[in-house]
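Participant: missing the sequence, but the structure's below:
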């Protein structure tokens, strides 16, 4: 299944450059955590300060809540998320305490 999420970055060119640099060398424990929870592929795109993440998941394995709970007990993932939050900012539509927000698909060419 495909999932799309949005998140913003802090509007600081130096922070954005560092965020992109860190994503060229994501920690192996973080990558392992993502894959172990049924994420088959993940891409992040940026336009200005807005990020778009596209994930393809194996529906037989992927459970977002289970993945989030496992992240809470994984020291490396917690450390990565704390580091990322230095660069990230919630979108105007993000509830307090949340990060990546699911986007609603409004068009699919395959329907036509």
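Facilitator: Perfect, thanks for sending it. Note that this is a predicted model, so its numbers are computed, not measured.

Participant: drop to CA atoms for contacts and neighbour counts, all remaining ones
Facilitator: Noted.

Participant: Show me the helices in this structure, by range?
Facilitator: Along the chain, the stretches classed as helices by DSSP state H are 13-22, 28-36, 64-72, 75-85.

Participant: Structure two is appended below for comparative analysis:
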């Protein structure tokens, strides 16, 4: 199992919309997240910074991410959420959510 931490910014005028839509995530989107081997997926907000945490239990992260990106319902979901977000400075080329470096963990 791999742990991921990711960050992105939310546009200040879209905070309420973002929280509202995430209060009722579409079941098909949740099914795709699970089918792509992501568990314990959580998004936190501090001001305009969003922090996502999830655990990946699969064997091919890149393939599972492609599978997620190809899902029509997930694409529709992203068509609503992406305009509310903007990548943080210093992210990698082509990254929307920026992966963070893990520096500490304890069970």
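Facilitator: In hand now; what should we look at? Computed from a predicted model, the values in this text were never measured in an experiment.

Participant: So after superposing, what's the score?
Facilitator: Once the chains are overlaid, their TM-score stands at 0.87 when taken by TM-score structural alignment, normalised by the length of the second structure; 106 aligned residues with a CA RMSD of 1.8 Å.

Participant: hmm, back to that, as a markdown table, the helices of the first structure with distance to residue 45 of the first structure would be great.
Facilitator: Listed next are these as a markdown table, based on distance: least, CA to CA, whole Å:
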| stretch | distance to residue 45 of the first structure |
| --- | --- |
| helix 13-22 | 10 |
| helix 28-36 | 18 |
| helix 64-72 | 21 |
| helix 75-85 | 15 |
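
Participant: would you list those helices in a markdown table and tack on mean neighbour count and distance to residue 7 of the first structure?
Facilitator: Shown next, in a markdown table, are those (neighbours: other CA atoms under 10 Å; distance: least, CA to CA, whole Å):
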| stretch | mean neighbour count | distance to residue 7 of the first structure |
| --- | --- | --- |
| helix 13-22 | 13 | 13 |
| helix 28-36 | 15 | 18 |
| helix 64-72 | 13 | 17 |
| helix 75-85 | 15 | 11 |
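
Participant: Go through those helices and name the closest to residue 105 of the first structure.
Facilitator: Residue 105 of the first structure lies closest to helix 64-72 among these, at 18.3 Å (CA to CA).

Participant: picking that back up, wait, which of the helices of the first structure is closest to residue 1 of the first structure?
Facilitator: So among the helices of the first structure, helix 64-72 is nearest, using CA to CA, at 12.2 Å.

Participant: Against which helices or strands is the closest one packed?
Facilitator: helix 75-85 (3 or more CA pairs under 8 Å, 6 or more residues apart in numbering; DSSP states H and E).

Participant: so where is the helix it packs on in the second structure?
Facilitator: Using TM-score structural alignment, helix 75-85 of the first structure lines up with residues 72-82 of the second structure.

Participant: Contacts made by the matching stretch with the rest, please.
Facilitator: Applying CA atoms under 8 Å, 6 or more residues apart in numbering, the contact partners of stretch 72-82 of the second structure are 18, 28-29, 32, 68-69.

Participant: hmm, try it at 7 Å
Facilitator: By CA atoms under 7 Å, 6 or more residues apart in numbering, the list of residues contacting stretch 72-82 of the second structure from outside reads 18, 28-29, 68-69.

Participant: got the contact list for residue 91 of the second structure?
Facilitator: By CA under 7 Å, 6+ apart, the neighbours of residue 91 of the second structure are residue 98.
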